[in-house]
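Colleague: What follows is a protein structure lacking sequence information:
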């Protein structure tokens, strides 16, 4: 019966029936059991209510749990890949900034004088960093969409942190390990300079600097403190800069995001408490918007107190990375999630959906226009009060991205609603099903993959420091025609890591942790596969398994493409504990949409796990699609 229900839903999907028209509940009864009128005709009106009273089924997630989970369009997932592309664009490509050596033997790249070389001005497009605040906003939005109740008790907190960290940390460690190996190939005891110089330039024939950190420890001690810093995700905190090298330039985002995850339960709680009061939700969201601008004002005031370039350098570096400074963007995402849900509940979005789609497309043109304007007349885009220097460009980029962040947030809301050309493009299956789930890995691996590509094609390492002390070097100066090639390699590598490696990593970590805790390997309790799956899902989502029905949608419980491997690992361990030879794989459950799907795939896994349904979507289709 379970298999029939699963096959029926799958058949309706293949026939092109919209997701919201596919029945979430299927009852199999005898025809003579259907209610009829006195004349013998079947009763159609109110049939669902009559059957509800006659046939009891497993209790689904109740209204109290579902209330925080809005139905948002798949474009809200697809946009993550756009943000990943924006990150790669900022860090990969020459953009007429460097004079490429005529022979490989010289190996020395010379920087163009931007004051005299107008062709290099296009590199200013890299300071149009609208994507950075959006990363944290989307993170807060999706976390809120996948959290079905306040997280307050100790067990709930432990489970929440376990699932989120398991979904992020193992792959993060792999990327840091790869970056560390590349760093050691560049910087080792043979070429180590034990003195620190904030503006030190590379030696002749090199495009990187191997020197001490400000504390000027020996090479081995510095490597140890650096690895410790990155292992504990502390690289974005001010205390780390004096003791640590920048091994993995761009994973400061992971450090900040982990901080946001740790404080999420306390940011989420007041929004959940006011979920039925729109005024309260607006007040909370606006207060976080004010917090963002207060931080910008404090940053601006601090700049006026800087008397010398060295102090200015350290101030900009530490304030830019400071995790609490990004918390407003993250929390605004939580608030917008609740507000969208409130409007969805009252069906007040449909009335203005077309206008919202037009607005979203208008913002898309604005963002694209701003990017082009920066490339054509970047000097005009920077106010005269901002110092005309590389570090001035850097902190102006930090300014403008946060000043305009509400525009980007409004753009994301339009995508979540799903109207307009932009939403249609970003909801294409290849983006949502394959590219977007790999976006986090694109972010993690674009540094080591691009560095290895540069070394393989040039025979030299690239980590040329900026003219000031910063966490990242100049972008990899590959030719313009090579940029899409490098990006494609990064994307394919990231997809392999997500769809084939991540599940193995999480299973290994989970198994090691269970052995460390002395978890029992075998259970003598006889349970059905369905109950085993429900109990495992309940542990991952912190929902009572008795409240989960066969037709319960995975997205309603916060099981997304990031947390699905954690759920698969938990289910496999539970099956193993019951002496079952059944086993799920990340590939076999890629488009499972309900608990029933997981049960069906697990039950048939002894036949080779051929139920390959494609990638899971952490979204619900919008009814206005």
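Modeller: Happy to help now that I have it. All values reported here derive from a predicted model rather than from experimental measurement.
Colleague: going forward, measure contacts and count neighbours with C-alpha atoms only.
Modeller: Noted.
Colleague: Can you give the distance of stretch 77-94 from its chain's centre?
Modeller: 12 Å (CA atoms, centre = their mean, to the nearest Å).
Colleague: Can you pull out the residues in contact with that stretch?
Modeller: Residues from elsewhere that reach stretch 77-94, judged by CA atoms under 8 Å, 6 or more residues apart in numbering: 126, 131, 134-135, 426-428, 431-432, 435-436, 438-440, 442-443, 446-447, 450, 474-480, 482-483, 487, 618-619.
Colleague: Of all the residues in it, which ones are buried?
Modeller: Residues of stretch 77-94 classed as buried: 77-94 (neighbour count, 16 or more other CA atoms under 10 Å).
Colleague: Cross those against helices and list the overlap.
Modeller: If you go by DSSP state H, the buried residues of stretch 77-94 have 77-91 in helices.
Colleague: which non-adjacent residue is nearest residue 374?
Modeller: Nearest residue to residue 374 in three dimensions, chain neighbours excluded: residue 125, at 5.1 Å (CA to CA, 6 or more residues apart in numbering).
Colleague: quick one: the one you found from residue 381, how far?
Modeller: Residue 125 sits 11 Å away from residue 381 when distances are taken as CA to CA, to the nearest Å.
Colleague: hey, what's in contact with both of the two?
Modeller: Common contact partners of residue 125 and residue 381 (CA under 8 Å, 6+ apart): 373, 374.
Colleague: Please say which of those two ends up with more neighbours.
Modeller: Per other CA atoms under 10 Å, whichever of residue 125 and residue 381 has more neighbours is residue 125, with 20 against 16.
Colleague: Mind checking what secondary structure that one has?
Modeller: Three-state call for residue 125 (DSSP: H, G, I helix; E, B strand; the rest coil): helix.
Colleague: Tell me the buried residues in the helix or strand containing residue 300?
Modeller: When elements are defined using DSSP states H and E, residue 300 is found to belong to helix 278-304. For helix 278-304, burial by neighbour count (16+ other CA under 10 Å) applies to 280-282, 284-285, 288-289, 291-292, 295-296, 299, 303.
Colleague: Presented hereafter is structure B, for comparison with structure A:
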């Protein structure tokens, strides 16, 4: 600022708002700081730079050990910043009257106003701020306010610099735990900080809720949540919004009754008033006061006549002084509405007799001692948690909607935010007849989103009214002041400090980047089709296409997709909804089991591989097909009933994985996959919580992804190296001719190792973690928010072409038969031995599928953007909406449907595991021996059957599960459901009952609203359970919150609470 004008923009500024401010500010240089996620600002900067109107620079922080807080600057496209220094030239210096700082602030129009703050004024104000609160060179400020806000710039940084004091900053956005840690462990410890009521309240709430924590006790916090010793705070400054009396008392007492300094200021003038040194405890000395004017002349005027009112009378606050901005940036209309000449009844020669005053828009009163107390807002501006919202920012876009005739925006008192945004709507004749208020509400919020209005500014109190219900002046202007009371909106009764909420940062809904879930859904069904291809159609019927069964790349992709989805709704609500269908499929496969496997057909022997008499009598086709039969499990080879009941228990519990698989028959050939998903679900909370700490760290997440991919390669290569030369069985001679059964050897060791490796859950969890890492990296990179997002379409299509090309190459090897004289170029020699151990060949199939994990992970990442030809195909309505929802059911039902189809089209024959088992011990038999074209018949039958089961069997099974639950656990008829409690809580906070598929933005729940919501839900539910706002932070919809609450209740029940 000493050399040029600075104009900081918030990282969350949308591209639309950033472009608007840049058009007003007309900058010559643009600086982007590395490591800061600001997609909207970056996109706007690049557009301005591309137009040639400004130069784009990047600031790279130097290593901390070199010079903390120092940056190196580069010009976009250059390796270093060229110098324009000229020997003997004029030094670049911003004069006293030059503009040092440009800020954007809301005004009485929908367009933000530019606030030019002069160099001399901001420096002098910094000195006034520091001296009025008694800062010394021994003080240390903990800077928590954002540095695009005048409160962070002046009331934390500049005032400390002017006083010669020290400053410590956090490298992350506000987080109460980090803040408490900084106050306790910084060296030297902070002696004061300045912030807004929202942060004060959230930090106090955190300290109270964590008082029993060992770390907090070590800091000096007692059982009552009072932190009297262990910190060095000697006072706390509060600004931006009114700090209510109870909150001020709670703040002071929490830190051991230290003074609280309530202040009054605005972007146009920082500060206006604050307690004088020696009179800093406004809680007891002047309750409700924000101190005395310290940097300006101040008058309380009549809003209509603009003349001063007597002491003790309320009126609009007006200020005057050299440090107040002289005008808005190129905005004569705003200047005309804000500035006025005030004449005082003084002698004509007095310098104070006349002055140019600035109307603040606030209502206040000055007592006989000259102390100011704020009473509310006189103008339309609404201060919500420190953010200023102009009614015109809401009314202007809303009134353009065809359903709306009149929109009146107004302030609603709120303990949580200070003020909230209310909106009264009068519907036009174009609105649907009899439309429900909830439908109007959702439509308006979607419209605000489409019009790029920040969700923080969306109304949270809505009411559809008739025009005559709105109060008006005699000139028919709508009266906003007091409208909340007229319409029945009362101040929130809930106090945020009553709860045990987690910190504000963790409770903040994330600004998630766009993911095309329709494409992901379509891709998931394509994978399900690959699964069915693996199991339907005889090897000989498919010909050379059968080679693709030796490249099962789809299996690990299922797990990567699961990790990429990363939603509690996907893993809890969706997965638990799958369980009834899982039980239905289990019922069918056990019924099919009894066709072939009964006590009368049971053989009390066990084999690790297929036998000559599995399909034909005496192993000879001319002798006819053998009768149906079954064998025991590896653990219970001699007992039919033990094998049956253990199999039933294993599948009901979903644990058909290593090492439990020795207990069960392969009744559901592919149910191991569901069991593996349960393992991933167990990993999910720990994994997700850990990855949340790395959110936005692109470099680290990239390194982690490389490490995971490298670990995958290491595991599969090591496995192959150790196992590729395994020999056994002796089914064939070296020339390829068959051995007699007497020469066969038991392959138990190879099968134990091979199948045990394949069903070892950590090796599949690796791909789940890859998917999770890809999701966090996707969120950090935000590929859809750049002007070159189309590149991701090229990447996705390139991955598609690579996978197709490799598939074609595999097919082009020709029809793979068990020919010992033939060499297959795409398989290593040790996996090209069809006369030896089949388990080795099968492991290679899986390993070569896993080796393409880098490509498939990139494929999913790129497809999620919705760009490219592949995505457009997968997004098709028929695939993504009509067929794809049946992907999981196709996975479950294609086995029994295939068995029924085979029996119906081949009378007298049956396809079961023992008659078609493979030449190694494996969970699936050989493919259903139908012709290749019948694959499509079976797929269509499976999709149709899945649809039928969704309509008929699923509700019945869900009811049965509910009945069993009631029978075992009982049922409280008066119990409030989670959905009811949540809807009631949101309705109480926002004024409308939401639908379960509404997003949190559509409900009007912003970041600091989640702690209050968590409290209300806990109070509404009859069952005791623990839940913090942090647990709600990743919920996207009301339904997601329901899932989080249900999980918290289930955890409480498991813990015996």
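Modeller: Okay, I see it. Note that the coordinates shown come from a computational prediction; the quantities given were computed from them, not determined experimentally.
Colleague: overall similarity of the pair, as a TM-score.
Modeller: The TM-score (TM-score structural alignment, normalised by the length of the first structure) is 0.70; 504 aligned residues with a CA RMSD of 4.3 Å.
Colleague: So which of the buried residues of helix 278-304 of the first structure is the closest to residue 536 of the first structure?
Modeller: Using CA to CA, residue 281 is the member of these that lies nearest residue 536 of the first structure, at 33.3 Å.
Colleague: now that closest one: how far from residue 69 of the first structure?
Modeller: Summarising the geometry, the distance separating residue 281 of the first structure from residue 69 of the first structure, computed by CA to CA, is 15 Å.
Colleague: re earlier: just give me how far the helix or strand that the helix holding residue 300 of the first structure is followed by sits from the chain centre.
Modeller: Moving toward the C-terminus from helix 278-304 of the first structure, the next helix or strand (DSSP H and E) is helix 309-321. Distance of helix 309-321 of the first structure from the chain centroid (CA atoms, centre = their mean) equals 27 Å.
Colleague: Please spell out which residues along helix 309-321 of the first structure are buried.
Modeller: Of the residues in helix 309-321 of the first structure, those scored as buried under the neighbour-count criterion (16+ other CA under 10 Å) are 312, 313, 314, 315, 316, 317, 318, 319, 320, 321.
Colleague: Just list what the helix holding residue 300 of the first structure packs against, helices and strands only.
Modeller: On a contact count with 3 or more CA pairs under 8 Å, 6 or more residues apart in numbering; DSSP states H and E, helix 278-304 of the first structure meets helix 309-321, helix 327-345, helix 390-403.
Colleague: got those as a markdown table, with distance to residue 201 of the first structure columns?
Modeller: Shown next, in a markdown table, are these (distance: least, CA to CA, whole Å):
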| stretch | distance to residue 201 of the first structure |
| --- | --- |
| helix 309-321 | 16 |
| helix 327-345 | 35 |
| helix 390-403 | 15 |
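Colleague: so which of those helices gets nearest residue 48 of the first structure?
Modeller: It is, among those and with distance given as CA to CA, helix 327-345, at 21.3 Å.
Colleague: which helices and strands does the closest one pack with?
Modeller: Other elements packing on helix 327-345 of the first structure under the criterion 3+ CA pairs under 8 Å, 6+ apart are helix 131-145, helix 252-273, helix 278-304, helix 405-417.
Colleague: do that again at 6 Å, thanks
Modeller: Applying 3 or more CA pairs under 6 Å, 6 or more residues apart in numbering; DSSP states H and E, one finds that helix 327-345 of the first structure contacts helix 131-145, helix 278-304.
Colleague: Distance from the chain centre to it, please.
Modeller: Computed by CA atoms, centre = their mean, the separation of helix 327-345 of the first structure from the middle of its chain amounts to 17 Å.
Colleague: now stretch 935-953 of the second structure
Modeller: Between the centre of stretch 935-953 of the second structure and the centre of its chain there are 34 Å (CA atoms, centre = their mean).
Colleague: Okay, helices next: where are they in the stretch 501-650 of the second structure?
Modeller: With DSSP state H, counting those that start in this stretch, the ranges of helices along the stretch 501-650 of the second structure come out as 504-507, 517-535, 539-542, 554-565, 568, 575-596, 640-653.
Colleague: Turn those helices into CSV, columns for distance to residue 765 of the second structure.
Modeller: Rendered in CSV, the data for the helices of the stretch 501-650 of the second structure read as follows (distance: least, CA to CA, whole Å):
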stretch, distance to residue 765 of the second structure
helix 504-507, 26
helix 517-535, 18
helix 539-542, 31
helix 554-565, 7
helix 568, 17
helix 575-596, 17
helix 640-653, 19
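Colleague: Pull out the buried positions in the host helix or strand of residue 405 of the second structure.
Modeller: Taking DSSP H and E as the definition, one finds residue 405 of the second structure inside strand 404-414. Within strand 404-414 of the second structure, the residues that qualify as buried are 404, 405, 406, 407, 408, 409, 410, 411, 412, 413, 414, counting by 16+ other CA under 10 Å.
Colleague: Tell me how many other residues surround residue 185 of the first structure.
Modeller: A count of neighbours around residue 185 of the first structure, defined by other CA under 10 Å, yields 10.
Colleague: when you align them, which residue in the second structure goes with it?
Modeller: For residue 185 of the first structure, the aligned residue in the second structure is residue 595 (criterion: TM-score structural alignment).
Colleague: can you name the residues of the first structure that the lengthiest strand in the second structure overlays?
Modeller: Counting residues, the longest strand found in the second structure (DSSP state E) is strand 354-366. Against the first structure, there is no aligned range for strand 354-366 of the second structure (TM-score structural alignment).
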